[in-house]
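A.B. asks: Sequence first, predicted model second:
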Amino acid sequence: MAKAVLLTKEGVLKLESELEILKTVERNKVAEDLKEARAQGDLSENAEYDAAKDKQAEIETRIVEIEKMLKNVTVIDADDERTDVIKPGHRVTLWDDAFEEEVEYLIVGSTEADPLNGKISNESPVGSAILGKAEGDVIEVETSSGIDRYTVLKIEI
C-alpha cells in the first residue's frame, strides 16, 4: 500500500492546478514542439526533436507523480482540531535555546515542506519531535549539529 501523503487544503489545490496545467497547456505545447521538429526532416540528428521528447517524458512523469500523490492524499484539516497538542496543520511558536529567539513553524507533510518559509515536515527531526507536545513542553531534538532544545510557547490553527 502506498504511503499517505499529508497535504494542507492549499497544497492539494496547488497540485491540482499544476496537474491541470500539465495535462492541458504543457502537453499541447510539447505536442506542437514535436510536430515542428518532425517537419524539419531527419529525426536521428534533430536536437529539437530530442529536447521535445525529453520534455514530454518529464511532463508525463510529473503527471503520474502528482496523480499518485493525489490518490493517496490525506488532507490536513486543523480547523476542527483542538490546539492542546501539536498536530500537522498547526502553526507553532517555539523558543529556540541555541539562538535565544522565537521561531514559528507550520507543520506540514513532507511534500509541502519549505523550511526557508517556515513550513517544516512532520517527518523532519524537529517536526516529528514536537508532534503531540503541549504548550510549555521542552523538547530536545538530535540534529546534525547536535542536540537542539526548544520550548513550545504557542499552538495555533
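C.D. replies: Nice, I can see it.
A.B. asks: switch to C-alpha atoms for all contacts and neighbour counts from now on
C.D. replies: OK.
A.B. asks: Tell me where this protein has helices.
C.D. replies: Assigned by DSSP state H, the chain shows helices spanning 9-21, 27-39, 47-71, 125-130.
A.B. asks: ok, structure two:
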Amino acid sequence: MSKVSYYTAEGLKKLREELNYLKDVERPNASRAIAEARDKGDLSENAEYDAAKEAQGMLEMKIAKLEEALAGARLIDESQLDNSKVLVLSKVKIRNQTNGMEVTYTLVADGEADLASGKISVNSPIGKGLLGKSVGEVAEVQVPNGIMKFDVLEISR
C-alpha cells in the first residue's frame, strides 16, 4: 500500500506533468537508445547497450516511484483548514529567539518543499516543530547542536 501524501493543486499538477514527461518523452528515448546500441553488433561486448539498458531500468524505477506517489496523493482542501494553528499550507512568520531574525515559511508536503521560495516540508525539523502551534506560542526545534526556539508571530493562508 502506498503512503498517503498531501499536495496542493499546483504540486499535484507538477507531479502529473513530470510523470507524463517521463512516460511520453524519456521512455521512447530510452527504447530508441537500446535499439541503436543493439544494431551495433555483439551484445556480449557492447558497453553502449549495457549503459542504455541500465538507464532504462533507472527510468522505469523513477516512473514507478512517481506512480506510487500519485496513487497515495491527496489534494488538500484549503477552505477546510483552521487558521488558528499551524497546519499544512500555513504561511508562518517566526522569530528566532537566539538572534532575533524573522523568517516566513509556507509548510508544504515533502514533494513541494523548496527553501529558495520559502516552502519547507512539514516533515523537516522546523516544520515538525511548528505544526499545531498558535500565534504567541514558542516552537522548540531539535537540531544537532541543541534546541532552537522560535516565536510564532503570524499564521495565514
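C.D. replies: Yep, that arrived. The structure presented is a predicted model; accordingly, all values stated were derived computationally and were not measured.
A.B. asks: any idea which of the helices of structure 1 is most buried?
C.D. replies: Of all the helices of structure 1, helix 125-130 has the most neighbours on average by mean count of other Cα atoms under 10 Å, namely a mean of 19.
A.B. asks: on that earlier part again, can I get the helices of structure 1 in a markdown table including distance to residue 84 of structure 1?
C.D. replies: Shown next, in a markdown table, are the helices of structure 1 (distance: least, Cα to Cα, whole Å):
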| stretch | distance to residue 84 of structure 1 |
| --- | --- |
| helix 9-21 | 22 |
| helix 27-39 | 47 |
| helix 47-71 | 29 |
| helix 125-130 | 12 |
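A.B. asks: List the residues that contact the residue nearest to residue 147 of structure 2 when sequence neighbours are not counted.
C.D. replies: In this structure, residue 147 of structure 2 finds its nearest non-sequential neighbour in residue 141, 5.5 Å apart by Cα to Cα, 6 or more residues apart in numbering. Counting by Cα atoms under 8 Å, 6 or more residues apart in numbering, residue 141 of structure 2 makes contact with 125-126, 128-129, 147-150.
A.B. asks: From the residues you listed, pick the one nearest residue 73 of structure 2.
C.D. replies: Proximity of the contacts of residue 141 of structure 2 to residue 73 of structure 2 (Cα to Cα) peaks at residue 128, which lies at 20.0 Å.
A.B. asks: and residue 80 of structure 1, how many neighbours does it have?
C.D. replies: Each residue near residue 80 of structure 1 was counted by other Cα atoms under 10 Å, and the total is 7.
A.B. asks: quick one: contacts for it?
C.D. replies: Applying Cα under 8 Å, 6+ apart, no residues contact residue 80 of structure 1.
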